[in-house]
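Participant: below: sequence and its predicted model.
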Amino acid sequence: MKGWMGKIRTLSLFGFMAIILSGCGRENLTALVPKGYGAEESFKVILISIAVMTLVFIVVMTIYTYVLIRYRQKKGQENMIPKQTEGNKALEVVWTVIPILLLIIIAVPTLTTTYDLASTEGKEDAINVNVTGNQYWWHFEYQGEEIQTSQDMYIPVGEKIYLTMRSGDVIHSFWVPSISGKMDVNPENDNVMYIEAYEEGVYYGKCAELCGESHSLMDFKIVAVSQEEYDQWVTDMQNVDPEATPESTTAQEGQELFANSCLSCHAIGSSPVAVGPNLTNFGERSKIAGVLPYEKEELVEWILDPESKKPGNKMSNAPYLNDGSIGEEEADKIADYLMQLKPSEITTKSAE
């Protein structure tokens, strides 16, 4: 008896910890506090599903408890066979129809929401962004704006943003739980969905499809700003001068090193690139490689040893890592250059 009580206490403790820890996690990386239309509609479906499952659980446990008590074996009835009810058509109809009705209750809002969130009505007049998933980063191309960027997608609050998504390698899944649901990103075809944020803020996203050894590190952000801020960001990004000279000497040297060793894979400005992330607004980001703290030391370590930070990424095969052309001193200068890449400042220098 004591052994069973100990097991029950242990299971209760683990259950309690699971409930408590389920509320832990990164800010704005939850589907339970919707801050966008897609997330809100998905949350309604979640609530309907939970309500149905709770009802089923209560009914089943009530019947189970009643039967357990009412028909338990009593002393002197060891050899008694209870009345059998096989072939009872009424019961068979009831326990067949009820699950069908419950499934319909869940299926109707699920299908309605799915088709609603996949609608492309109004797409032609809205902001359209081509999204490309790569191992292990995301690229965003704003259609008709001549804007290329990676990892951070800027959007205006209260506007539908249509995303046309494709993978550059394996299957990925685009998921920003606070403002939208998931959408698979395939290499063979384009999938379209739209997102809409109700409030300004930074919304974290994840790849929700196992895509390699650094799948869990394939993070990105949606930055929702006011319409005025968004318009200014678009102007700044469109007027970036990739060849603008940095102010500091070390950043200037870093710019030259970057051009010789990194520009074949990365881009600054609107030039498309297929190998590595676009770094136009790198100086405005809050994370390095999507997951690392935005600190110079971290950036230097990333340049020198990307494999230790994000296993399996393509930068681990960069030529400079094999020929030794970039050491700690050179990486430090490149870091100085990258961290001053802010579109508004680059634009200002170009205009002068």
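Facilitator: Done, it's in.

Participant: for the rest of this, base every contact and every neighbour count on C-alpha atoms.
Facilitator: OK.

Participant: gap between the spatially closest residue to D305 that is not a sequence neighbour and K221?
Facilitator: Nearest residue to D305, sequence neighbours excluded (Cα to Cα, 6 or more residues apart in numbering): S316, at 7.3 Å. Distance of S316 to K221, computed by Cα to Cα, to the nearest Å: 23 Å.

Participant: right, and the residue nearest to D305 touches E307 too?
Facilitator: Yes - S316 is within contact range of E307, at 5.3 Å (criterion: Cα atoms under 8 Å).

Participant: now do the same contact list for A39.
Facilitator: Taking Cα atoms under 8 Å, 6 or more residues apart in numbering, we find A39 in contact with 31, 177-181.

Participant: okay, S316 and E307: which has more neighbours?
Facilitator: S316 (20 against 16; other Cα atoms under 10 Å).

Participant: residues contacting the more buried one?
Facilitator: Each residue near S316 by Cα under 8 Å, 6+ apart is listed here: 305-307.

Participant: could you do G23 as well?
Facilitator: Contact analysis of G23 by Cα under 8 Å, 6+ apart lists nothing.

Participant: wait, a helix at it?
Facilitator: No - G23 sits outside any helix when classified using DSSP: H, G, I helix; E, B strand; the rest coil, being coil.

Participant: before we move on, the earlier item: tell me which of the contacts of S316 fall in helices.
Facilitator: Among the contacts of S316, DSSP state H puts 306-307 in helices.

Participant: between the contacts of S316, which sits nearest W4?
Facilitator: E307 (47.8 Å; Cα to Cα).

Participant: surely the closest one and N313 touch.
Facilitator: Yes - with contacts counted by Cα under 8 Å, E307 reaches N313, the gap being 6.7 Å.

Participant: can you name the element that comes right after the helix ranked longest in the chain?
Facilitator: When the chain is parsed with DSSP H, its longest helix is helix 37-70. Moving toward the C-terminus from helix 37-70, the next helix or strand (DSSP states H and E) is helix 89-117.

Participant: would you enumerate the residues in contact with H139?
Facilitator: Counting by Cα under 8 Å, 6+ apart, H139 touches 131-133, 148-151, 277-278.

Participant: in JSON lines, list those residues along with secondary structure.
Facilitator: Shown next, in JSON lines, are the contacts of H139 (three-state DSSP):
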{"residue": "V131", "secondary structure": "strand"}
{"residue": "T132", "secondary structure": "strand"}
{"residue": "G133", "secondary structure": "strand"}
{"residue": "Q148", "secondary structure": "strand"}
{"residue": "T149", "secondary structure": "strand"}
{"residue": "S150", "secondary structure": "strand"}
{"residue": "Q151", "secondary structure": "coil"}
{"residue": "P277", "secondary structure": "coil"}
{"residue": "N278", "secondary structure": "strand"}
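
Participant: one more to weigh against that first structure:
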Amino acid sequence: MKSRMGKVKLFLLFGITSLVLAACGKENLTSLDPKGYGAESSFNIMMLSLIIMIGVFLVVIVIYTLALIRFRQKKGQENYIPKQVEGNHKLEVLWTSIPILLVLILAIPTVISVFDLADETDASSSINIDVTGNQYWWNFDYTGEEIQTSQDLYIPVGEKVYLHVKSSDVVHSFWVPTISGKIDANPENTNTMYIEAYEEGVYWGKCAELCGPSHSLMDFKVIAVSPEKYEQWVADMQNADPEEVPAEAVAQEGKELFESKSCIACHAIGSSPNAVGPNLTNYANRTTVAGIKDVTKENLVEWLLDPESIKPGNLMTGNYPELTEDEANSIAEYLLQLDHSEVTPQSIGEW
């Protein structure tokens, strides 16, 4: 008896813990509160499937309950055998037709939605961005704008933005659950989808395909701003001067070290398409270091000194001369001076 009660208590504890943990997370990293066209389409299909499953469950429970009551063994009927219905043609047709019908009800809107989100009819008159997945970061190249960013994708609210998604190494998957569905980033071909945000905000994105030891750390953000702010951001980014010398002496030293320590060989400031690492234009306006840690000077210095301890398997480790703590401090000071635009995640509210 005690053993049974212990199992019941354990089950209740597990159930309560699951409910509590289910409520944890970020409000801008959920598919249950859609704030974009693609996410809304996915949510509607998800709700349709949920309604169908609940309906099937209730029907099965009702039939099961009726069978228990009607066909239960009664006193004096210990040897009674109820009427057998094996091979009943009508029942077989019924329980074959119903699942087929339910699958069609789910499949038709799903297929329509998939083709809708892949429709490129308006691409020529819309914003087009080449999205490249890398281990373990994302690059965004704005077609025709001479703008490249990494980790932070700025888009205007209420407009279709076409994403041409590919990978430079292994298979990744681009996913911003609050405003869009997901799409694979393959090395062999380019997949296209469009996203459209309904309101301003900072929406977290994830790689949804296991791609290596730091797969879970391959985060990025979509910053949706008003069309006016977006135009301002574009102008600011196009006018960013990679040769600009910072005012403070420590940051000036950091700029010199950034060049002499071969950082500039991998990280561009400006629209250079030749960089093999994340573009660092407007770096000071980002909200995270390496996509995962809060932007503080301490976190940035820690990343520069030992990136492997933060993102295992990253391609930055071992590809630049070893830095002293003072050198890393100076470079961090320089990067935190790269403030090229007044349009930032913080400028549009809570992030």
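Facilitator: Arrived safely, thanks for sending. Keep in mind the model is a prediction, meaning the values are calculated, not measured.

Participant: what TM-score do we get after superposing?
Facilitator: After superposition, the two chains reach a TM-score (TM-score structural alignment, normalised by the length of the second structure) of 0.94; 341 aligned residues with a Cα RMSD of 1.5 Å.

Participant: buried sites along the helix or strand hosting V250 of the second structure?
Facilitator: Using DSSP H and E, V250 of the second structure sits within helix 249-260. Of the residues in helix 249-260 of the second structure, 250-255, 257-258 count as buried by neighbour count, 16 or more other Cα atoms under 10 Å.

Participant: please apply the same query to stretch 28-44 of the first structure.
Facilitator: 28-32, 34-43.

Participant: quick one: that stretch aligns where in the second structure?
Facilitator: Residues 28-44 of the second structure are the counterpart of stretch 28-44 of the first structure, counting by TM-score structural alignment.

Participant: any idea how far apart the tips of that stretch sit?
Facilitator: From its first residue to its last, stretch 28-44 of the second structure covers 18 Å (Cα to Cα).

Participant: now do stretch 263-281 of the second structure
Facilitator: Using Cα to Cα, one end of stretch 263-281 of the second structure lies 13 Å from the other.

Participant: who's in contact with that stretch?
Facilitator: Here stretch 263-281 of the second structure makes contact (Cα under 8 Å, 6+ apart) with 137-139, 146-151, 237-238, 240-242, 258-259, 316, 320, 335, 338, 340.

Participant: can you check stretch 233-253 of the second structure too?
Facilitator: Contacts for stretch 233-253 of the second structure (Cα under 8 Å, 6+ apart): 145-147, 255, 269-270, 281-282, 330-335, 337, 340-343.

Participant: got it, and stretch 298-313 of the first structure?
Facilitator: With Cα under 8 Å, 6+ apart as the contact definition, stretch 298-313 of the first structure has outside contacts at 135-136, 212-214, 217, 288, 292, 315-316, 321, 326-328, 331-332, 335.

Participant: only the buried subset of these, as a ChimeraX command please.
Facilitator: This is the ChimeraX syntax for the buried subset of the contacts of stretch 298-313 of the first structure, where burial follows 16+ other Cα under 10 Å:
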select :135,136,212,214,217,288,315,316,321,326,331,332,335
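
Participant: ok, back up a step: nearest to P82 of the first structure, of the buried residues of stretch 28-44 of the first structure?
Facilitator: Distances from P82 of the first structure to those, taken as Cα to Cα, are shortest for F43 (46.2 Å).

Participant: what distance do you get for the closest one to V52 of the first structure?
Facilitator: Between F43 of the first structure and V52 of the first structure the distance is 14 Å, computed by Cα to Cα.

Participant: repeat for E124 of the first structure
Facilitator: E124 of the first structure is 39 Å from V52 of the first structure, where distance means Cα to Cα.

Participant: also E121 of the first structure?
Facilitator: Computed as Cα to Cα, the E121 of the first structure to V52 of the first structure distance reads 32 Å.

Participant: more crowded one of these two?
Facilitator: Neighbours per residue, other Cα under 10 Å: of E121 of the first structure and V52, the larger number sits with V52, 14 against 10.

Participant: what about the residue lying closest to that one once chain neighbours are set aside, how many neighbours?
Facilitator: Leaving aside its chain neighbours, V52 of the first structure sits nearest to L102 (6.9 Å; criterion: Cα to Cα, 6+ apart). When neighbours are defined as other Cα under 10 Å, L102 of the first structure has 15 of them.

Participant: L102 of the first structure touches A51, doesn't it?
Facilitator: No - counting by Cα under 8 Å, L102 of the first structure stays clear of A51, with 10.5 Å between them.

Participant: mean shift of stretch 97-104 of the second structure relative to the first structure?
Facilitator: By mean Cα distance after the TM-score superposition for the first structure, the fitted stretch 97-104 of the second structure averages 0.8 Å away from its aligned residues in the first structure.

Participant: return the distance of that stretch from the chain's centre.
Facilitator: 32 Å (Cα atoms, centre = their mean, to the nearest Å).

Participant: what sits up against that stretch?
Facilitator: Against stretch 97-104 of the second structure from outside (Cα under 8 Å, 6+ apart): I52.

Participant: residue range for that stretch in the first structure?
Facilitator: The aligned range for stretch 97-104 of the second structure is 97-104, by TM-score structural alignment.

Participant: please identify the buried residues of that stretch?
Facilitator: Of all the residues in stretch 97-104 of the first structure, not one is buried under the rule 16+ other Cα under 10 Å.

Participant: can you check stretch 49-63 of the first structure too?
Facilitator: For stretch 49-63 of the first structure, by 16+ other Cα under 10 Å, it's S49.

Participant: what separates the nearest residue to I147 of the second structure once chain neighbours are set aside from D119 of the second structure, distance-wise?
Facilitator: What sits nearest to I147 of the second structure in space, not counting adjacent residues and going by Cα to Cα, 6+ apart, is S271, at 5.0 Å. Using Cα to Cα, S271 of the second structure is found at 29 Å from D119 of the second structure.

Participant: what does N186 of the second structure give?
Facilitator: 19 Å.

Participant: more neighbours, those two?
Facilitator: Neighbours were tallied for N186 of the second structure and for D119 using other Cα under 10 Å; the higher tally belongs to N186 (19 against 14).

Participant: where's that one relative to G133 of the second structure, distance?
Facilitator: N186 of the second structure is 9 Å from G133 of the second structure, where distance means Cα to Cα.

Participant: which residues are common contacts for those two?
Facilitator: Residues touching both N186 of the second structure and G133 by Cα under 8 Å, 6+ apart: 165-168, 172.

Participant: closest one to F14 of the second structure out of the residues you listed, please.
Facilitator: For those, the nearest to F14 of the second structure is H172 (33.2 Å; Cα to Cα).

Participant: okay, now that closest one: neighbour count?
Facilitator: By other Cα under 10 Å, the residues close to H172 of the second structure number 30.

Participant: what do you get for the one 5 residues further on?
Facilitator: For P177 of the second structure, the neighbour count with other Cα under 10 Å is 26.
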